[in-house]
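In: Have a look; sequence and predicted model below, questions after that.
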Amino acid sequence: MRALLQRVHHASVVVDGKKIGDIGPGLLILICAMQGDTTATADQLAAKIAKLRIFKDDSGKMNLSLKDSGGSALIVSQFTLAADTSRGNRPGFSPAASQEHGRRLYEYFIQAVIALGITTATGEFGADMDVSLTNAGPVTIWLDTNA
């Protein structure tokens, strides 16, 4: 699985003019299931994200995890993270999991994050979404379970 994490002061997602997800301080998690990913992959990524120490402690150092900081997660599916730009100027998305498998892993990943005790909001799988955020730092981190 691939994820792009953005530490945020605030993030929200709107579908068809209606706000469906909204968080305060925490992480915007853009997530893509790749071919060959499994529920074990989703569990591994959820655990890594929950423990990643990218939030400031009282000394201003990045020593706290999402869970330690009390932050929330806004999880948004984004198959374009699978973009293959190695040939030509039009990205290919064949490395992404099929839509059906991607949806199952997206929903599983959300439940895995919730099970870790993190307050979670979500986007809508496969929808055309407007995502807004105020990046904190900025801190943006790319995670790939196959790397």
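Out: The structure has been received and is ready for your questions.
In: Every contact and neighbour count from this point should use C-alpha atoms.
Out: Will do.
In: on contacts alone, who are the packing partners of the host helix or strand of residue 43?
Out: Taking DSSP states H and E as the definition, residue 43 sits inside helix 39-51. In terms of contacts (3 or more CA pairs under 8 Å, 6 or more residues apart in numbering; DSSP states H and E), helix 39-51 is packed against helix 66-69, helix 99-115.
In: Tabulate the ones you listed (JSON lines), appending mean neighbour count.
Out: Listed next are the helices and strands packed on helix 39-51 as JSON lines, based on neighbours: other CA atoms under 10 Å:
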{"stretch": "helix 66-69", "mean neighbour count": "18"}
{"stretch": "helix 99-115", "mean neighbour count": "18"}
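In: Spell out, range by range, the strands that occur in the chain.
Out: All strands of the chain, identified by DSSP state E, fall at 2-15, 18-23, 26-32, 55-56, 62-64, 72-77, 120-122, 129-144.
In: okay, pairing it with this:
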Amino acid sequence: MRIVVQRAKSGRVLVEGNVVGEIGHGVVLLVGVTHDDTMDDVNWLAEKVVGLRIFEDENGKMNHSLLDVGGSILSVSQFTLYGDCRKGKRPNFMAAAKPEQAKELYTQLNEKMRSYGCRVETGIFGAMMEVEIVNDGPVTLILDSH
């Protein structure tokens, strides 16, 4: 499982012009699932995301977690994170999990992050989405459970 984490001042997802998920201060997650991901990956990444110390303390140091600052999560499924661009000009998505498996693990990830007390907003799995992110910093990290 692979997640791009962006610390955000705000974020929102639109589907067909309608806002389906929106947050203020927090993180925007772009989430990709691969074939051999399991609940172990979900659990590890959920704990990692809510515990990452990427928010500034009173001294301007990245020392606080999402839980410490009461931030929210905007989670967006993104199979293209497993696009392989090593050969040719067109990405190969063979490493991306099938939609049924990906949706199940993506849903479990969101539920696990909620279980830590985080507000989690989402896009719509499989939909064509517009994602608006006001990146804070910018701070962008890549987490990979493998």
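Out: Good, I have the coordinates. These numbers come from a predicted model, not from an experiment.
In: hang on, the earlier thing: take the helices and strands packed on helix 39-51 of the first structure and write them to TSV, including distance to residue 12 of the first structure.
Out: Putting those into TSV (distance: least, CA to CA, whole Å) gives the following:
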stretch	distance to residue 12 of the first structure
helix 66-69	17
helix 99-115	16
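In: Let me know which of those is the nearest to residue 139 of the first structure.
Out: Closest to residue 139 of the first structure of these is helix 66-69 (CA to CA; 13.0 Å).
In: superposed on the second structure, where does that closest one end up, distance-wise?
Out: Once fitted to the second structure, helix 66-69 of the first structure is off its aligned match by 0.8 Å on average (mean CA distance after the TM-score superposition for the first structure).
In: Contact partners for residue 114 of the second structure?
Out: Taking CA atoms under 8 Å, 6 or more residues apart in numbering as the contact definition, residue 114 of the second structure lies against residue 120.
In: pretty sure residue 112 of the first structure is touching residue 45, no?
Out: No. The criterion here is CA atoms under 8 Å, and residue 112 of the first structure misses it with residue 45 at 9.2 Å.
In: Can you report how many residues neighbour residue 53 of the first structure?
Out: 18 (other CA atoms under 10 Å).
In: And residue 87 of the second structure, what's its match in the first structure?
Out: Using TM-score structural alignment, the equivalent of residue 87 of the second structure in the first structure is residue 87.
In: circling back to that earlier point, nearest to residue 82 of the first structure, out of the helices and strands packed on helix 39-51 of the first structure?
Out: Nearest to residue 82 of the first structure, of these and by CA to CA, is helix 99-115 at 11.5 Å.
In: The closest one vs the second structure - mean distance after superposition?
Out: Its aligned residues in the second structure lie a mean 0.5 Å from helix 99-115 of the first structure after superposition (mean CA distance after the TM-score superposition for the first structure).
In: How about the contacts made by residue 121 of the first structure?
Out: Shown in contact with residue 121 of the first structure (CA under 8 Å, 6+ apart): 21, 22, 23, 72, 73, 74, 75.
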